[in-house]
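Peer 1: no letters, just coordinates:
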């Protein structure tokens, strides 16, 4: 079995999330992490900015890895349609490789039109990925519906599955209960709510770490639902040890 795992994700200049969380999580799972960088970030006079890598350069990175045997692929921030298209092409050429898609859509730097275009592009990934891991706002954008209740959460998960996603986990956080973090796992047949008490502390990078952990567990042949359960515990442990810059300081 291959111990190689790939992240296609962005650089967080403060090292809490993005590729830093991905590679740290891979290492914690004793996997050899590879990386194709999708974007850079910087704190400027205009605020926190996402700077896309040229799509041609993204393609060159991915072409360089075409012959590597990956046990899993994790997709993080794809900053625009052009970069997403390159990632999609790579995934389509690795149909036998498990893929975890963290469909990052909510960036304050993006305009509504950009979010809409990227939403449509990300949906194209669904038939080729093993599981998607949106948060509530992303799930609303992807499913094109409001989520105000746990039943709405179920309806959104079903819509996303019907769009082609094999498995869906929607991260509910503290939206429905200020004492519990409630996530929903859907396998196409059964809905399973995963609950844990809310932790204080810095949770920057929690979503990246969660998706990277799921990919790592799947790469090590864990069933998908068990990978999700273990990853929820993994992130909770990471948050409890986080420093000022994010959850990946545990390791």
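Peer 2: Received the coordinates, thanks. For clarity, every value in this text was computed on a predicted model and none was experimentally measured.
Peer 1: from here on, just use CA atoms for contacts and neighbour counts.
Peer 2: Fine.
Peer 1: buried ones in stretch 99-106?
Peer 2: For stretch 99-106, a neighbour-count test (16 or more other C-alpha atoms under 10 Å) marks 99-105 as buried.
Peer 1: now find how far off-centre that stretch is within its chain.
Peer 2: Distance of stretch 99-106 from its chain centroid, counting by C-alpha atoms, centre = their mean, to the nearest Å, is 4 Å.
Peer 1: dump the buried residues of stretch 99-106 to a markdown table, plus distance to residue 125 and secondary structure.
Peer 2: Formatted as a markdown table, these follow (distance: C-alpha to C-alpha, whole Å; DSSP: H, G, I helix; E, B strand; the rest coil):
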| residue | distance to residue 125 | secondary structure |
| --- | --- | --- |
| 99 | 10 | strand |
| 100 | 10 | strand |
| 101 | 8 | strand |
| 102 | 11 | coil |
| 103 | 10 | coil |
| 104 | 13 | coil |
| 105 | 14 | coil |
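Peer 1: A further structure is provided below for comparison with the first:
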């Protein structure tokens, strides 16, 4: 079901809730809204967390996650999907079931470890990621996540389209590399923004890409604009918390991305 003429693209975030508001569902809603999309959610898990770490996680029953997805798709409709923290292998499997026949681009952020270092996915859940990576238009692993998924060469051999994010790498320059089987790599490089306020960067990046795709932009342009949004949000971080603080989503001024 297409959106009403001129209406905002409908973006569904399937992810965990961050009680501190910096990452997960909360970061996704802020990002989608700031970029001119209509945000919907299917919450997979509830976390008690702040800028210093994750203090508790409770995954929701898979049937409840499925019901949220079905409600959004069946009534409002969906133009793009962002997947974040899943919480359990059963949830990962049902999300794949629900999305395999959906005619909308899917951005999969394979969340395994929070910025604070807290583990958010066990080995069984990570093993269930394979189906999601194959159906996704793009998977967005950071350095440790890419290693846990088998490394760059293994991902390419399996035909996975992914962007290797370089924010966790060392050095003064951050490099992000888009890898698509049958295409030359596309590389973006920028000077590193030195800050401790990086909580939710991966969530924000993935949901920004999804929103731009929902606006109808091609993948490479969606990535470029999402990178710019994240960098602006890093620079506008409000300085909250004693650990890895949240980004300044609401302070970013960006034009509508509809082509």
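Peer 2: The structure has been received and is ready for your questions. For clarity, every value in this text was computed on a predicted model and none was experimentally measured.
Peer 1: care to give me the TM-score?
Peer 2: Comparison of the two superposed chains (TM-score structural alignment, normalised by the length of the first structure) gives a TM-score of 0.86, and 233 aligned residues with a C-alpha RMSD of 2.1 Å.
Peer 1: out of the buried residues of stretch 99-106 of the first structure, which one sits closest to residue 187 of the first structure?
Peer 2: residue 100 (14.1 Å; C-alpha to C-alpha).
Peer 1: map the closest one onto the second structure.
Peer 2: Matched by TM-score structural alignment, residue 100 of the first structure corresponds to residue 107 in the second structure.
Peer 1: residues contacting that match?
Peer 2: 80-83, 136-140, 206-207, 209-210 (C-alpha atoms under 8 Å, 6 or more residues apart in numbering).
Peer 1: how much space separates residue 103 of the second structure from residue 78 of the second structure?
Peer 2: In this view, residue 103 of the second structure and residue 78 of the second structure are 9 Å apart by C-alpha to C-alpha, to the nearest Å.
Peer 1: neighbour-wise, which of these two wins?
Peer 2: A count of neighbours by other C-alpha atoms under 10 Å puts residue 78 above the other of residue 103 of the second structure and residue 78, at 25 against 10.
Peer 1: contacting residues around that one?
Peer 2: Contact analysis of residue 78 of the second structure by C-alpha under 8 Å, 6+ apart lists 1, 9-12, 72, 104.
Peer 1: now do the same for it: its match in the first structure.
Peer 2: Aligned partner of residue 78 of the second structure by TM-score structural alignment: residue 70.
Peer 1: then residue 92 of the second structure?
Peer 2: Aligned counterpart of residue 92 of the second structure in the first structure: residue 84 (TM-score structural alignment).
Peer 1: its match reaches residue 77, doesn't it?
Peer 2: No: judged on C-alpha atoms under 8 Å, residue 84 of the first structure makes no contact with residue 77 at a distance of 9.0 Å.
Peer 1: ok, these two, which is more surrounded?
Peer 2: residue 77 (26 against 23).
Peer 1: need the three-state assignment for the closest residue to residue 245 of the second structure other than its chain neighbours.
Peer 2: Excluding the flanking residues, the one nearest residue 245 of the second structure by C-alpha to C-alpha, 6 or more residues apart in numbering is residue 197, at 4.0 Å. Secondary structure state of residue 197 of the second structure, per DSSP: H, G, I helix; E, B strand; the rest coil, is coil.
Peer 1: what separation do you get for residue 197 of the second structure and residue 64 of the second structure?
Peer 2: Per C-alpha to C-alpha, residue 197 of the second structure is found 33 Å from residue 64 of the second structure.
Peer 1: quick one: which of these two has more around it?
Peer 2: Legend: neighbour count by other C-alpha under 10 Å for residue 197 of the second structure and residue 64, higher for residue 197 (27 against 14).
Peer 1: rewinding a little: tell me which of the contacts of residue 107 of the second structure is nearest to residue 33 of the second structure?
Peer 2: Distance ranking of these against residue 33 of the second structure, using C-alpha to C-alpha, places residue 207 first at 10.3 Å.
Peer 1: residue contacts, the aligned residue in the first structure for that closest one?
Peer 2: Aligned by TM-score structural alignment, residue 207 of the second structure pairs with residue 212 of the first structure. Residue 212 of the first structure makes contacts with 21-22, 25-26, 74, 100, as judged by C-alpha under 8 Å, 6+ apart.
Peer 1: and in the second structure, which of the residues you listed remain?
Peer 2: For the contacts of residue 212 of the first structure, the aligned pairs still in contact in the second structure (both residues aligned by TM-score structural alignment, their matches' C-alpha atoms under 8 Å) are 22, 25-26, 74, 100.
Peer 1: wait, what's in contact with the spatially most central residue of the first structure?
Peer 2: Nearest residue to the geometric centre of the first structure (C-alpha atoms, centre = their mean): residue 102, 2.1 Å. Listed by C-alpha under 8 Å, 6+ apart, the contact set of residue 102 of the first structure reads 74-77, 132-134, 207-208, 211.
Peer 1: if anything else comes up later, I'll come back, but that's it for now.
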